[in-house]
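[1] A predicted structure for the sequence below; I have some questions about it.
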Amino acid sequence: MELRHLRYFVAVAQALHFGRAAEQLGITQPVLSDQIRRLETLLGVQLLYRTKRVVQLTEPGRIFLTDALRVLSQTETAITTVQRAAQGKLGKLAIGYTGPALYTVLPEILRLFRDRYPEVELSLHEYCTPEQEAALLADELQVGFLHPPIDAPLQQHEVLCEPMVVALPENHPLANQAILSIKDLAQEPFILFPQAVGPNLYGQIMTLCTQAGFSPKVVQEVTPQPTMIGLVAARIGIAFVSMSMQSITRPGVVYRSLQEASPILKLVVAWKESLRETSRTTSANGGDRSAQDRSSPVLDNFLQVVDEWSQQVEALQ
């Protein structure tokens, strides 16, 4: 039995007229009559009582109609669901992010994506850059917001580039200066993030201090940046934080720029290229099916939203 048999039967059962049902289905009446007889023969049950003037459902036919309608409805639902999944409107997306991403680009990008694709299930995971690289390669994450340089063979697109500023207790003597020199910080206790969390940025800060003739006295290593700012408010030390963190109001803390070239915090969105492009490439070349099945329409849609967001930001600058 095929789905078309059910559709033919439902059309006749609802119209109770072979001619009107055939017209509705776009087939001839003799073909429809033959298909209904084949269905009844297959089931071994008379579904319809018909004469030249009357078509009626038998009792088994009435029961079968209920089940046939349910099957057809479920089939249509399944078709709609798989089509929406192929369009990236349904599915799951595992996203990695670092602390700075959460306080800069990520909330707005997620809001835009959720507005457009509300039925996609998002799972968010806070990892440092090396952890995200490993998770992306292992397909534990589909996309990540992390800090370059990236050693893993991943595709990437820059979404943020901003200088670091110095967070100081508001009653600190240096807070009276509108702008600082890195040399002003030579005797200050530093609150830093662990080197493993952001090795490149950590290296920039250390190099800046070394060029100024001192090695920073690190009294505390913590993450994320709001925790660092909290420790600054508690007068534990000073800290380098991204410029965007100034938007977080914290009593007892002021922010000052450096007159020297400040360390730069960069953020990229990264993904495993095979998850995005393999299906299009292999289908064009007649490649293997297993590679095609690794494509992710949801990832495609997410990266499209990131691209659009980036263009909007650039237009405002």
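    Arrived safely.

[2] Only C-alpha atoms from now on, for both contacts and neighbour counts.
    Will do.

[3] what secondary structure does Thr249 sit in?
    Three-state call for Thr249 (DSSP: H, G, I helix; E, B strand; the rest coil): coil.

[4] Against Ala239, how distant is it?
    Computed as Cα to Cα, to the nearest Å, the Thr249 to Ala239 distance reads 16 Å.

[5] The structure to be compared is supplied as follows:
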Amino acid sequence: MELRHLRYFIAVAEEGSLTLAAEKRLHTTQPSLSRQIRDLEYEVGVELMSRSVHGIELTAAGKAFLDHARLALTQAEAATAAARRAAQPAKPTFAMGFLTGQEVNWLARATSILRDDLPNIEIRVSSDHSITLADDLQRGKFDIAFLRLEPRPDLEFKLVTKEPLVVILPGDHPLAGHEAIDPRDLTGETYIGISNVPHVLRAAIDDYLKRSGIKITPNLEIDNYAMAISLVASTRGVALLPASAENFLPRSVVSRPLKGETPTIDLAVGYHKANTSPILKTFLSRIDDLTTPSRKPGRDR
């Protein structure tokens, strides 16, 4: 029994016609196909198909044989693909992690640094909380990560940009009519705060509010942009978030800059000191090609 016999049998079974299977699927003649099916039935030892003026119908044996025939073909194709992969030299992998939201701004620029090497390497990308990215860098899961300055003795950081903090609020909120918002105006509003998970961001926001002489008790605390923006929309509250959160704003939510000295939070490329990857070395040698994205003072969606 040959694989072609299985292919012929499956084609006839699915088309319900020797003629259609021969012409549409197999590009052979109907007499030749009939002969192949008879050879298969002889090999199996039972009748697999019944022929009538209404076309081809599978016998009980044929129905049982069909499932196994499909599985055998699938396994044969998988074996072929595996053999071809094994015959090719494995491409080196470069794994990049992104603080959720930052991939929108930095993925294209990060890959452009490696454009000369892209045909010869495999790039893997994922996103997560900054603290998780730092842990994964330590474990060797990533070669580089765009994250906050997480204190780790075995990680190195190269500053990429100082990301401004902005006010996120409903588009029809009274404060949305301001070109820039005085932080004191946030007092008394439903305030969506940051939990301890993104601890670097929380510390930056708390420090800014303290320097501004403002004490605000959060009504709710969250650990990701999506939840913060959702709560802003549903509670008509306000939040302080990095400008990269603007990439996720629905039409009903807008951002506005803060009046006075603009508070910022650092975004860096982190990597493990012991990583000897030549791709990482190339990336770091060209890291100055990463430029701070330009942004407008507030964004409507």
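    Everything's here; your move. Remember, predicted model here, so these are calculated numbers, not experimental data.

[6] Quick check: TM-score for this pair?
    Once superposed, chain against chain, the TM-score is 0.59 (TM-score structural alignment, normalised by the length of the second structure); 209 aligned residues with a Cα RMSD of 3.0 Å.

[7] okay, Thr249 and Ala239 of the first structure: which has more neighbours?
    Ala239 (26 against 9; other Cα atoms under 10 Å).

[8] Surely the more buried one is in a helix?
    No - per three-state DSSP, Ala239 of the first structure lies outside any helix segment and is strand.

[9] which ones are touching it?
    Listed by Cα atoms under 8 Å, 6 or more residues apart in numbering, the contact set of Ala239 of the first structure reads Val166, Ala167, Leu168, Phe190, Ile191, Leu192, Met228, Ile229, Val232.

[10] How about Gln177 of the first structure?
    Contacts of Gln177 of the first structure (Cα under 8 Å, 6+ apart): none.

[11] Output the contacts of Ala239 of the first structure as CSV; include the columns neighbour count.
    Putting the contacts of Ala239 of the first structure into CSV (neighbours: other Cα atoms under 10 Å) gives the following:
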residue, neighbour count
Val166, 20
Ala167, 26
Leu168, 25
Phe190, 21
Ile191, 27
Leu192, 24
Met228, 25
Ile229, 30
Val232, 23
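
[12] Now for those residues: which two are most distant?
    Leu168 and Leu192 (13.2 Å; Cα to Cα).

[13] sorry, back to before: give me the subset of the contacts of Ala239 of the first structure lying in helices.
    Among the contacts of Ala239 of the first structure, the members found in helices (DSSP state H) are Met228, Ile229, Val232.

[14] of all the contacts of Ala239 of the first structure, which comes closest to Ala261 of the first structure?
    For the contacts of Ala239 of the first structure, the nearest to Ala261 of the first structure is Val166 (12.7 Å; Cα to Cα).

[15] now the helices for the second structure?
    3-15, 18-20, 30-44, 60-87, 103-113, 130-139, 199-211, 225-235, 278-285.

[16] closest to Thr291 of the second structure out of those helices?
    Nearest of the helices of the second structure (Cα to Cα): helix 103-113, 8.5 Å.

[17] what's the mean deviation for that closest one versus the first structure?
    Taken against the first structure, helix 103-113 of the second structure registers an average deviation of 3.0 Å after superposition, with mean Cα distance after the TM-score superposition for the first structure.

[18] which of the residues in the longest strand along the first structure are buried?
    Scanning the first structure for the strand with the most residues, using DSSP state E, yields strand 155-169. Neighbour-count burial for strand 155-169 of the first structure, counted by 16 or more other Cα atoms under 10 Å, picks out Gln156, Val159, Leu160, Pro163, Met164, Val165, Val166, Ala167, Leu168, Pro169.
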